[in-house]
Each structure stands twice: as C-alpha cells, then as structure tokens.
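*Asks:* Okay, sequence plus prediction incoming.
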Amino acid sequence: MRMKKWRTYLLGTALLGLLATAAPMAASAASYTVGPSDSLWSISVKFDTTIAKLKQINGLTSDMLLTGQVLQVPPPSYMTAYKAEAGDTMWIIANRFSIPLNKLMAANKQLADPNIIWQGLDLNVPKRPAGFRDGFFPLKKGTYSPYGNTYADSRTWSSDGAAVRSHEGVDIMAAEGTPIYSTLGGTVVQAGWSELGGWRLTIRVDSSTEFYYAHMSRYAAGMAKGAVISKGQLIGYVGSTGYGPEGTKGKFDPHLHFGIYKTSPYAPVDPFLFLKWWELG
C-alpha cells in the first residue's frame, strides 16, 4: 500500500512539472521588465503612476535600475486589471467588457500569442471613455514620447507673472515639426494666435464639444475659421509657441497640448482617457 501511494505521489509530481513546463511563458500585466533606456520616471509615465509609488511597491531605496530587472507596476488608471477565468478567450473578455477586440489585444502586448490565454493570467482591459470612441490619435505612432496625465496640473505663467492656474489639457512631447492630425471631423471655430496657446486651433466636433490643439509651429494648408475638417486630416505641426505676444516660442519644449471643452457652460474636460483609448488604434 505504501509503495502504491509513493507511485501515485511521483506520478502527480511529474504531471505538475509537465504542466508547469507546458504553460506559456509571458510577462504578467502586473510586471514590467526594465529596458536599456528606462528610468523610474519613464516607467512612471508609461504606467500613469509616481516614482514614489514604484519605489514603495518594489522596495527600492534608490533610483538606480538594471536592464532586465523586473518591477511590479500598478494597473494604469486607464486600464482595469483582470484575471482570466476558466474558458476565457480574448474575444469573450472583449465582449464581456463591451470593447473592441483589437483594443483589448493592443492593451496586452506582453502576450506572446493572444490566442493562448489561461486561467489566472493577468490582463489589462482598456476603460471606455464616455464618448468619441471612434477618435483618431493626433500624432502617429513612433513620433512622440510616452506621456502621463497633465490635466489639472498647476501652471504659473501669465502675462503679469502672478497667476496660478489649472492646466486644461494633456501635453504630448514630440519633436518640432511633427505632423498633427485631427482626432475627429468638425468645423474650425478658432484659429490664430493665443497668448497662452500660441498658434492654436479649436475644432467644434458636435453641438456642445470643442477639441483644442495648441503650441503649433505652423498650420497645415487651409486651416482657417469656418474650414470643415475630416477625422485624421493633417491640421498642423508640433511647436513651442505661446506664453507671450505673437511669435513667442521656445519657452518650453515642443509638444502638442490637447484639450476638450464643453461649450454650455464653457468648461474643460479631462482628455486623458480619450487619448489613451484612441492610442490603442
């Protein structure tokens, strides 16, 4: 009887070992492998968190990182952390959360093969914005730096140097001259110089919403008040204009400032979740 139990134990151990070996190897959605150019700052921006939070959850006492080091990262604010259940497929999960399959797959690049998932696998599920889900990201992939949510950050510049204001958009850093594309179709309602926004463009996309693009180096041809714009149309180029009289530039690094405003009453809306949704393609 003892020998039979021992054989059963060995068989079970061998089976568990085989299953462990056969399980697909993929990085968890809750972990990140440090690359050669990574820093705590760049990782914090990528995952919409803070350096202090990364250091806390990883027990780090300095800012030094090593290439290949694996860090635990919190789910970004624009994602829902999800643990795959028995019988799940990416298609089933996409339908469960009412999101397009292509966006779910784009949010989980850590999977070697998205057709192979298993119970307990950590996944990122993109959060759906309240509207405008068919928008187009304003900069092409590979032309801009990772960005975080700068909406509601403090800004101190004003013409008299005294005002402190709340930032009403998200800044996306890119080289000067990088093409900017309209996220949705609409009609240009404002064009020209703004003391804060430099060369800026405001496009009304529906009866109560306007999208705002600021700090351009120049406009694309045909950009004028009243012009009708198509989604994905070239509208201008990244610059560093603003914070002064017409022609002022270079007071900050080149970037696109993107904002969303409701018109009645006129008030800013946090555009970060919309941008992250559009960025998935």
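*Replies:* All right, it came through fine. Since this is a predicted model, take the numbers as computed values, not measurements.
*Asks:* all contacts plus neighbour counts: C-alpha atoms, from now on.
*Replies:* OK.
*Asks:* Hmm, F258 and Y212 touching each other?
*Replies:* Yes - with contact defined as Cα atoms under 8 Å, Y212 counts as touching F258 (5.6 Å).
*Asks:* out of these two, which sits in the more crowded spot?
*Replies:* Ranked by neighbour count (other Cα atoms under 10 Å), Y212 and F258 place F258 first, with 24 against 21.
*Asks:* correct me, but the more buried one touches F211?
*Replies:* Yes - assessed by Cα under 8 Å, F258 is found in contact with F211 at 7.4 Å.
*Asks:* First-to-last residue distance for stretch 167-176?
*Replies:* 21 Å (Cα to Cα, to the nearest Å).
*Asks:* can you give me the helices for the stretch 1-150 of the chain?
*Replies:* 2-22, 40-46, 51-58, 90-96, 101-106 (DSSP state H, counting those that start in this stretch).
*Asks:* And here is the other one:
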Amino acid sequence: MNRCLHKNSSRLWPKVLGAFFFCLGLGVTGTGGTGVAAAAEPGPVISLVIDGKGIPTDVQPLRQNGRMLVPIRVIAESTGADVTYEASNRQVNVTDKGKRIVLLVDSRTAYVDGKRVTLDTPAMIVNQRTVVPIRFVSEALGYRVVWDDRSGVAQIQTKPIGDTAAVIKDATNPYVVQLGDTLTEIAKRHNTTVQEMKKNNFLSSDELTFQQLLFLPKGAKKAEHPLSKEVGDRRLLDDTYYFPFSEVSWYEPYGDSYGSDREWTESNNGSVRNHEGIDIMAPKGTPVYSVADGTINRVGWNTYGGWRVNITDDAGLYRMYYAHLSAYVPGLEIGDTIRAGQLIGFVGDTGYGGTGTVGMFEPHLHFGLYKNSDGLAIDPYYYLKYWEQKKVGSPYS
C-alpha cells in the first residue's frame, strides 16, 4: 500500500491514490467521539458503496461528532479525482470535473472553488492517514450521498445510474412451462394473447424451455400449471420476500444448479457432493440483501462457503444461507434481527479452504435454503425466480 509522506514532502497523488482517507460527513446516529466498533467483526467489513460496488478500506471508518470517516483513496480510485497533499501546510487538494476543494488538516475551514466554508468535522490524521469529510467533498463534487442507517453503510453515486433490471408488472399468476407448450397454446388456454404474454415477460422471441417460469398478464385465467404445484411450500411465494440483489445490480442469468455435482471437498479424497443451493454470478463487491425478516444464527468463516451468514426466518421455519461473500456490513452478530431487503454483505470468491481462501472460483453468491426443523436442503430456484420480481430499489430514488 502506498503511503503519503507527512514530513518534508509535497507529493502529487495519482488517480489511484495511496492511503488518504475521506471523512464521511454523513449524519450518523449514535454518540459522538472517534472510534471503531467495539465488538470484533466476524470477518472483513465494508462500510462504503460507490456506484453500486462495495469498496474495501484498509482502516475502518471512524465516527467524529456524529459524522463518519472513511479513506479518501477509495473516492479517488473510484471516481478518477486528482488529489494532492501539501505536507508543509498540511493541506489536501481535491480536483474533479472542474471543481477544486481545499481542506486543511485539523481545521474546520475548507474552500470550494475559492469560497470559504465551515465544516462540522475537520480533516485529520489518524494512524498516519489523512481523513477528510466525505459528504462535504462528495456533494461539492456533485455526487449523491445516502446513509443506510440499518446497515451502517454510506452509499455514493458519482455518475448517472444506468437502466435498472426489468421487473414484471403483473407477477401474481405464475405459470410453469410444460413439455410441448407454445406461447400460442398457452395464450389460447388462458384467454390472453401472445403479444401480451411477451410484453409482460419481456420476451424477445417465441421460444420456450421446459419448466420455464412465465407470468400470465392481467386478465388471464388462473394458470393451469401454477408455480405453487412445483414448490414445497407456498408460504414462500409471498411479496414479503426480496431478491438478494437490488434493481440496479448487474448479475448473470442463472439456472437451476441445485443438486449438481461439486468435486471439491474438505478431505480432498476425490468424492463428489451435491450442490445445495443456487449460484448467481455477479461482480465482486455487489451488495447482497436479506430475502426475509429473521435472525442471524451463524456468521463468519466456513470451509466450503467462505465468509457466510445464515439467517433463520421470523417464523422459525427456514434458514437462508448466503455464501462466498467478500465482506459483511459492519457489526453483524449472532442473534441480530435482520429485515427483508436489508444490506448484509457483498459478493466475493471466498471459500474452499482455510480462513481467507479466495480465487478458487469466479465471484458469485451462493444462496441456500434449508428447513429449520431438520436441516434438509430445499431447491430455492423457483422461489428466487418469484422473488426476482421484488428487489430493493435505488437508494437515490
């Protein structure tokens, strides 16, 4: 890690900034004072999301006077802002998109394009790192900043949000495609049209696959082969559940990988095991959300699942398993209450080895679903396809 010299030097920081820190000038609940979480974290923690990606920092964000402090370098690396540090007068200069911000270490005075402003919290040097106020800096540069109080994570958007994932308008009448089905026959039997079915399901062709999930449009007859017949518990087909990715997250189309062979085992004896979940490929750092209200019953490292978290639903019927995470949000502990749609961690590639093992496979979320009564695994594929129609929205909308 590159470090800025604080004595007898004046260095120009490149766009990939070494180790300066932003102070997240965000309204944070709780008492004032500087400090990190008192309890030990179960694994790596991420407290900052920039443009939809969790950004790790080598020092945990701090709190000062109700404000949150995080590394400046993460802003520079993610946005391309130019930063210089003048050691002789302990001054940080941030320039981006024609804007110039000047902050003085240990001073509440700052300047935006030459105009003097007063900060709630000054720039500081902590553990030989420089930290400065992020809400002030971000908003001065035209970024959008949101504080997620439930997860203890700051979210910053530096550029326009692209197209969000298509969400089916009418998703209350799901139909499972049978052998020999065609769109024409399905439409005829359910008193609707091919055009309405294609529109409601965002289909670009008439081709169907066996056991594909379709949502019949409004006004159609009740599905002859409803999804409820394909799943073990209809109670999970409810609009209180969320998909584990948000509407602005990118992920690859996924199939039913439940029950497929997995050759890696802890004993390395050549045996084959069954895959007890669904893998959804997504970029490392993609935020992961809880699908249901519940309570954390396990969190930390697992040889197979890497950094993982298990959540038992409020009814005590099911356990949801989120595996291969790169990091958690701050402060997760066994016994914590979690709400559906709450940010809990970030996609990674951890697992298949001792603590900290990474790179054994491409980044993805492994989602598992288990009966709480006997621990038996359930194929969550159809539930995920149903929940996919309800996602956490953009925090900036």
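*Replies:* Everything's here; your move. None of the values given here were measured: they were computed from a predicted structure.
*Asks:* Looking at the helices of the stretch 1-150 of the first structure, spot the one closest to Y78 of the first structure.
*Replies:* Taking Cα to Cα, helix 40-46 is the member of these nearest to Y78 of the first structure, at 11.2 Å.
*Asks:* what range in the second structure matches the closest one?
*Replies:* Alignment of helix 40-46 of the first structure against the second structure: no match, by TM-score structural alignment.
*Asks:* packing partners for that helix?
*Replies:* If you count contacts as 3 or more Cα pairs under 8 Å, 6 or more residues apart in numbering; DSSP states H and E, helix 40-46 of the first structure packs onto helix 51-58.
*Asks:* What residues of the helix it packs on count as buried?
*Replies:* I51, L54, K55 (16 or more other Cα atoms under 10 Å).
*Asks:* Nearest to A227 of the first structure, out of these: which one, please.
*Replies:* Nearest to A227 of the first structure among the buried residues of helix 51-58 of the first structure: I51, at 43.6 Å, using Cα to Cα.
*Asks:* That closest one touches S44, doesn't it?
*Replies:* Yes - taking contacts as Cα under 8 Å, I51 of the first structure lies within contact range of S44: 5.8 Å.
*Asks:* before we move on, back to that, in JSON lines, list the helices of the stretch 1-150 of the first structure along with distance to A221 of the first structure.
*Replies:* Formatted as JSON lines, these follow (distance: least, Cα to Cα, whole Å):
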{"stretch": "helix 2-22", "distance to A221 of the first structure": "57"}
{"stretch": "helix 40-46", "distance to A221 of the first structure": "34"}
{"stretch": "helix 51-58", "distance to A221 of the first structure": "42"}
{"stretch": "helix 90-96", "distance to A221 of the first structure": "40"}
{"stretch": "helix 101-106", "distance to A221 of the first structure": "33"}
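*Asks:* Tell me which of those lies nearest to P254 of the first structure.
*Replies:* Across those, closest to P254 of the first structure is helix 40-46 (Cα to Cα), at 17.7 Å.
*Asks:* Tell me how many other residues crowd the aligned partner of S290 of the second structure in the first structure.
*Replies:* Counting by TM-score structural alignment, S290 of the second structure corresponds to S182 in the first structure. For S182 of the first structure, the neighbour count with other Cα under 10 Å is 23.
*Asks:* which non-adjacent residue is nearest S182 of the first structure?
*Replies:* G232 (5.0 Å; Cα to Cα, 6 or more residues apart in numbering).
*Asks:* I'd like the distance between that neighbour and I180 of the first structure.
*Replies:* G232 of the first structure sits 9 Å away from I180 of the first structure, going by Cα to Cα.
*Asks:* what does A106 of the first structure give?
*Replies:* The gap separating A106 of the first structure from I180 of the first structure is 22 Å, by Cα to Cα.
*Asks:* my guess is L104 of the second structure meets A110, correct?
*Replies:* Yes - contact status for L104 of the second structure versus A110: in contact at 6.5 Å, counting by Cα under 8 Å.
*Asks:* So which of these two has more stuff around it?
*Replies:* Using other Cα under 10 Å, the more surrounded residue of L104 of the second structure and A110 is A110, with 23 against 20.
*Asks:* residues in contact with the more buried one?
*Replies:* I101, V102, L103, L104, R116, V117, T118, L119 (Cα atoms under 8 Å, 6 or more residues apart in numbering).
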